[in-house]
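[1] Got a predicted structure plus its sequence, pasted below:
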Amino acid sequence: MKIAFYGSSILSAYWNGAATYYRGMLRALAEKGYDITFYEPDVYDRQKNRDIDPPDWCRVVVYDGTVEALKQVTAEATKADIVIKASGVGFEDDLLLEEVLRHAAPHALRIFWDVDAPATLAELRANAGHPLRKALETIDLVLTYGGGDPVINAYREIGAHECIPIYNALDPHTHHPVEANPRFFGDLGFLGNRLPDREARVEEFFLAPASRMPSQRFVLGGSGWGDKGMSSNVNYLGHVGTADHNAFNISAKAVLNISRSSMAETGFSPATRVFEAAGASACLITDYWEGIPLFLAPDDEVLVARDGQDVAEILSGLTLERARQIGAAAMDRVLREHTYAHRAEEADRVFRSAARRHSEAAE
C-alpha cells in the first residue's frame, strides 16, 4: 500500500523532536512492504541542519514554505492508499489538513497522527471551532505516540471515530551501544530543547540538583539554553545532532529523561529518548509519570525520580557498576518488547482493520 505522510521533517531533528519517531516508525513500515512518501516543508532552518540524507526506504519531498507549494504537494495525496497528516508540521497546519483531506482518494484511509496529543487536546478544548474538530468527522483514525486511556477517551469525546496509541520505541539500526566520547563525560546528562512547558521541570530535575552537587559533573545538550543561568559544573553543549546521541547516552554515568509538563500530567507518554537511551545500554533516570512499568521496570531497568531531591539522592548513591547493570537490563527489555518492528506490526494490523471498515462503510 502507498502512504502519503505529511509531517514536520524526517531529514532534520533540528527543533523537531518527532524526527526519530518518524524515522523508526516509517523504516519499520517500509520493511513490511509499505511504499512511503514523506512530505516536509522547508521551514525553521531544518534543511540547513539535516541529520540524515534522504533514506532509501522512503521517498522524501521537501517543499517551499508557501501556500502554493503546499497545495502542489497535497494534490499528490490522491495517489495514496493511506493519507496521514501529522500534528505540529509547523507551516499552515490547518490548511494542510484541509487540503490533504480534500485530495485523498475515496478509497484511501485518512489518518491524523498526533505526536503531541496533550497539547493538541488542550487546543481543541479551548476552541470549539478548531478545524480539527470538524475534520474528525471524515478522519477514519487518530493515532498518537502516547497518552493511554486519558488520550483515547478525550479524542473519542470530541468526535474521533477511533484513537489508538502507537508508542515511541527503539530503532536498533540507529540507537545502540557505542564507544564513550570524552566530550560527553559526566555524572548525569540531559538532552532536550528548551521549551515553555519543559523549562521549569528542567530547572527542578536537572539544574537544581547540579547547583546542590558541585562535585558532580552535569552535561546539558539541546537548543535554546545558551542564556539560561546554570552552575559552573554544568557543561552546556548546544544542539547535539542525532549522530551523536548514542555517544551522549553512553558516556555519562546516567542520563535523565524529563517529560514536558503536559506529557507528565497525562501519563503513558514515554519520550523517544527513553527507548534511545535504553537501546544504547544507558542507565536512565526518569521523572515520574503514570505507566512507567508498562515499558521499563522501576529500580531494575530504570530509576524513577519524583523531584530534584530524588535525582540528587539517586545520583549520590549510584555506582558505576549498578548503572551498567540497569542499562544492560533496559536494553534487553526494549529489544525484546519495544522496537519499531514491534510497533509496525501493531500499526499494520490497525491499518488493515481500519481499511476494511472504511471499505465496508463505502459499500
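    Received the coordinates, thanks.
[2] only C-alpha atoms for contact and neighbour calcs from this point on.
    Noted.
[3] Burial check on M263, number of neighbours?
    Using other C-alpha atoms under 10 Å, M263 has 23 other residues around it.
[4] ok, now how distant is it from A252?
    The gap separating M263 from A252 is 25 Å, by C-alpha to C-alpha, to the nearest Å.
[5] And the helices in the protein?
    19-31, 67-74, 93-103, 117-126, 131-135, 148-157, 199-202, 208-212, 245-251, 261-266, 272-279, 308-317, 320-337, 340-362 (DSSP state H).
[6] Now do the buried residues in the last one.
    To tie it back to what came earlier, the one meant is helix 340-362. Across helix 340-362, burial judged by 16 or more other C-alpha atoms under 10 Å covers Y340, A341, H342, R343, A344, A347, A354, A355, H358.
[7] Name the residues of the longest strand anywhere in the chain that come out as buried.
    Of all the segments of type strand in the chain, defined by DSSP state E, the longest one is strand 35-42. By neighbour count on 16+ other C-alpha under 10 Å, the buried set for strand 35-42 is D35, I36, T37, F38, Y39, E40, P41, D42.
[8] H239: how many residues sit nearby?
    18.
[9] didn't it look like it was pressed against L220?
    No. With contact defined as C-alpha atoms under 8 Å, H239 and L220 do not form a contacting pair (9.4 Å).
[10] returning to what we had before: export the buried residues of strand 35-42 to JSON lines and tack on distance to A312?
    Shown next, in JSON lines, are those (distance: C-alpha to C-alpha, whole Å):
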{"residue": "D35", "distance to A312": "48"}
{"residue": "I36", "distance to A312": "45"}
{"residue": "T37", "distance to A312": "46"}
{"residue": "F38", "distance to A312": "43"}
{"residue": "Y39", "distance to A312": "44"}
{"residue": "E40", "distance to A312": "41"}
{"residue": "P41", "distance to A312": "42"}
{"residue": "D42", "distance to A312": "42"}
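[11] Next one: P54 from R27, what distance?
    Distance from P54 to R27, by C-alpha to C-alpha: 12 Å.
[12] of those two, who's got more company?
    Legend: neighbour count by other C-alpha under 10 Å for P54 and R27, higher for R27 (23 against 13).
[13] A further structure is provided below for comparison with the first:
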Amino acid sequence: MKIVVFGLTVSSSWGNGHATLWRGLIRALAADGHQVTFVEKDVPWYRDTRDLHQLPGGRLLLYRDWAEVLARKRDLLDADAVIVTSYCVDAVAATRLIEAEARGLSVFYDLDTPVTLARLAAGEPVDYLPPNGLGGFDLVLSYTGGPALDALRDRLGARRAAPLYGHVDPATHHPAPPHAVFGGDLSYLGTYADDRQAALTRLFIEPADRAPAQRFVLGGSGYPADFPWRDNIYFMRHVAPADHPAFFGSSRLTLNITRADMAAMGWCPSGRLFEAAACGVPIVSDDWAGLDRFFVPGEEILLADRADDVLAALAVSDAELRRIADAARARVLAQHSSAARARELVAMLEDVGQAAMVAT
C-alpha cells in the first residue's frame, strides 16, 4: 500500500506522544513492504527540538506554507489511503483536499479521542475536526476503544470507527544496562500536565515524602518552578527516545499515570505504558476501565490508587518484580508491538477498501 499521513509531528518527540508512535508504525509498515509519506508543518517549536531528520522506512515532507502541499497534491493524493490525524495543524484544509481529490481511502485517526470528546462536551472548539464532523471519512481510527467508539459515531457521525491502540517499537525500546544518572527506586517519565498532577502528587510525591531514603527519578518537560520537589526526587528535563531504555532500565520500578480524560473514558493505554514494559521494567500504574484488556493486574502489572499501594509495590521482592516485568514484556512483544499494530491497520484498510468496492 501507498499511505500518506497528514499529522502533528514525527520529526520531534518534544512534548508530544505522537512522534514516537508514528516512527514505530512507519518502520513496521515499511518492513512489510508498504510506502508511507508523513506530511508535517515545519513549525518553530518542533523545528528547534527536532530529533529526526530522515524517516527510516518512509518519507518525511516538511512544509512551511499550505501552498507547498498544493503544489505536490497530485503525488500526495495518489495513495491507497490518506490519513489525517488529531492536532494536525492544517487538518481541516487537508480534509477538504482529500474529500475533493484523493483517489484512495480517506481516514481520520484521533490519537487524542478523550481530549476531543471532552472539549466537545464543554462546548469548546476543536480545531482539527472538520466543521461537518467525521462522516466524510471512509474510516475513523481511535487511540481509545470502548465507549469512545460509540461517541465518535453518535456525536461526530463516523460511519466506521475502530480502535488503533498505542504500541511500541522493540527496536527502539528494549532492555538496556542501567545508567547511574537515571538510577532510582521509582521512576516516572511524562510531560507535565495539570490533569495528572493530583495523581502524581498521590502516587509519586507522597511516596517520596514517606520514603526519604529511596531515590525517585522524574523525567519530562514543562514542569513549573513551583512544582513540589523533594530532596530525594531527581529531575531530568527531557529524556530523548534514544535514552528511554536506559532510563527505564535504571529503575527498580516505574510509575505510569494516565491523563484524566483518558482515565475517565478508559480503554486508552498510553504509548509510554508499552514502552516501559518493552524495556523490561516492572510497572505500577493507576487503574482505569479496560486496563485488564492489555495487562493482567498482579501478573503483568501492579495497580495503585494511593501512596500506600506504591510503597507496597516498592516492598515487593526483586524476584517477583522481575517475574512481573518479564511477563509484561512477553505480552507486549506478542500483542502490542508496532508490527502488530501495522498489521491491524493494513487489515482494516483492506476490509474497508473491499467493502467500498462491493458497494459500488
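    Cool, got the structure. Not measured: the values here are computed from a predicted model.
[14] what TM-score do we get after superposing?
    Once the chains are overlaid, their TM-score stands at 0.92 when taken by TM-score structural alignment, normalised by the length of the second structure; 356 aligned residues with a C-alpha RMSD of 2.0 Å.
[15] out of everything not next to it in sequence, what's closest to A28 of the second structure?
    Excluding the flanking residues, the one nearest A28 of the second structure by C-alpha to C-alpha, 6 or more residues apart in numbering is A339, at 4.9 Å.
[16] Show me what A176 of the second structure lines up with in the first structure.
    Counting by TM-score structural alignment, A176 of the second structure corresponds to V178 in the first structure.
[17] From what I see, its match and A280 are in contact.
    Yes. Judged on C-alpha under 8 Å, V178 of the first structure makes contact with A280 at a distance of 7.2 Å.
[18] which residues of the stretch 151-300 of the first structure fall in strands?
    163-165, 186-191, 218-221, 234-238, 252-257, 284-287 (DSSP state E, counting those that start in this stretch).
[19] neighbours around the nearest residue to D305 of the second structure once chain neighbours are set aside, how many?
    Once flanking residues are discounted, D305 of the second structure sits nearest to D286: 6.0 Å by C-alpha to C-alpha, 6+ apart. Counted by other C-alpha under 10 Å, the residues lying close to D286 of the second structure total 21.
[20] List the contacts of D286 of the second structure.
    Contact partners of D286 of the second structure, counting by C-alpha atoms under 8 Å, 6 or more residues apart in numbering, are N256, I257, T258, L303, A304, D305.
[21] Next: P269 of the second structure.
    Contact analysis of P269 of the second structure by C-alpha under 8 Å, 6+ apart lists T144, Y165, G166, T258, L291, F294.
[22] Return the member of these nearest to V181 of the second structure.
    When the contacts of P269 of the second structure are ranked by distance to V181 of the second structure (C-alpha to C-alpha), T258 comes first, at 25.5 Å.
[23] Wait, the closest one touches D194, no?
    No. T258 of the second structure is not in contact with D194 according to C-alpha under 8 Å; the separation is 11.8 Å.
[24] and these two? which has more neighbours close in?
    Between T258 of the second structure and D194, T258 has the larger neighbour count (other C-alpha under 10 Å), namely 23 against 11.
[25] Now for that one: which residues touch it?
    R196, P269, S270, D286.
[26] Let's have those in CSV, adding distance to P224 of the second structure.
    Converted to CSV, those look like this (distance: C-alpha to C-alpha, whole Å):
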residue, distance to P224 of the second structure
R196, 13
P269, 26
S270, 23
D286, 23
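[27] hmm, back to that, can you name every helix or strand that the longest strand of the first structure contacts?
    strand 2-6, strand 59-64 (3 or more C-alpha pairs under 8 Å, 6 or more residues apart in numbering; DSSP states H and E).
[28] For the shortest one, give me the average deviation versus the second structure.
    By mean C-alpha distance after the TM-score superposition for the first structure, the fitted strand 2-6 of the first structure averages 0.8 Å away from its aligned residues in the second structure.
[29] whereabouts in the second structure does that strand align?
    Counting by TM-score structural alignment, strand 2-6 of the first structure corresponds to 2-6 in the second structure.
[30] residues near the closest residue to T172 of the second structure other than its chain neighbours, how many?
    Spatial nearest neighbour of T172 of the second structure, chain neighbours left out: A242 (6.9 Å); criterion: C-alpha to C-alpha, 6+ apart. By other C-alpha under 10 Å, the residues close to A242 of the second structure number 11.
[31] what does R259 of the second structure give?
    18.
[32] so who does the corresponding residue of the first structure for D80 of the second structure touch?
    Using TM-score structural alignment, the partner of D80 of the second structure in the first structure is D81. By C-alpha under 8 Å, 6+ apart, the contact set of D81 of the first structure is M1, K2, I3, A4, A105, H107, A108, L109.
[33] any idea how far A362 of the first structure is from D81 of the first structure?
    Remark: distance between D81 of the first structure and A362 of the first structure (C-alpha to C-alpha) = 15 Å.
[34] Over to R322 of the first structure?
    From R322 of the first structure to A362 of the first structure the distance is 58 Å (C-alpha to C-alpha).
[35] cool, A328 of the first structure as well?
    A328 of the first structure is 50 Å from A362 of the first structure, by C-alpha to C-alpha.
[36] returning to what we had before: and which of the buried residues of helix 340-362 of the first structure is nearest Y155 of the first structure?
    A354 (16.7 Å).
[37] Which position in the second structure pairs with that closest one?
    By TM-score structural alignment, A354 of the first structure lines up with V352.
[38] V140 is in contact with its match, correct?
    No. Counting by C-alpha under 8 Å, V140 is not a contact partner of V352 of the second structure; they are 10.8 Å apart.
[39] which ones are touching the residue nearest to A28 of the second structure?
    G24, L25, A28, L29, D169.
[40] for W57 of the first structure, same thing?
    Contacts of W57 of the first structure (C-alpha under 8 Å, 6+ apart): R27, A30, E31, I36.
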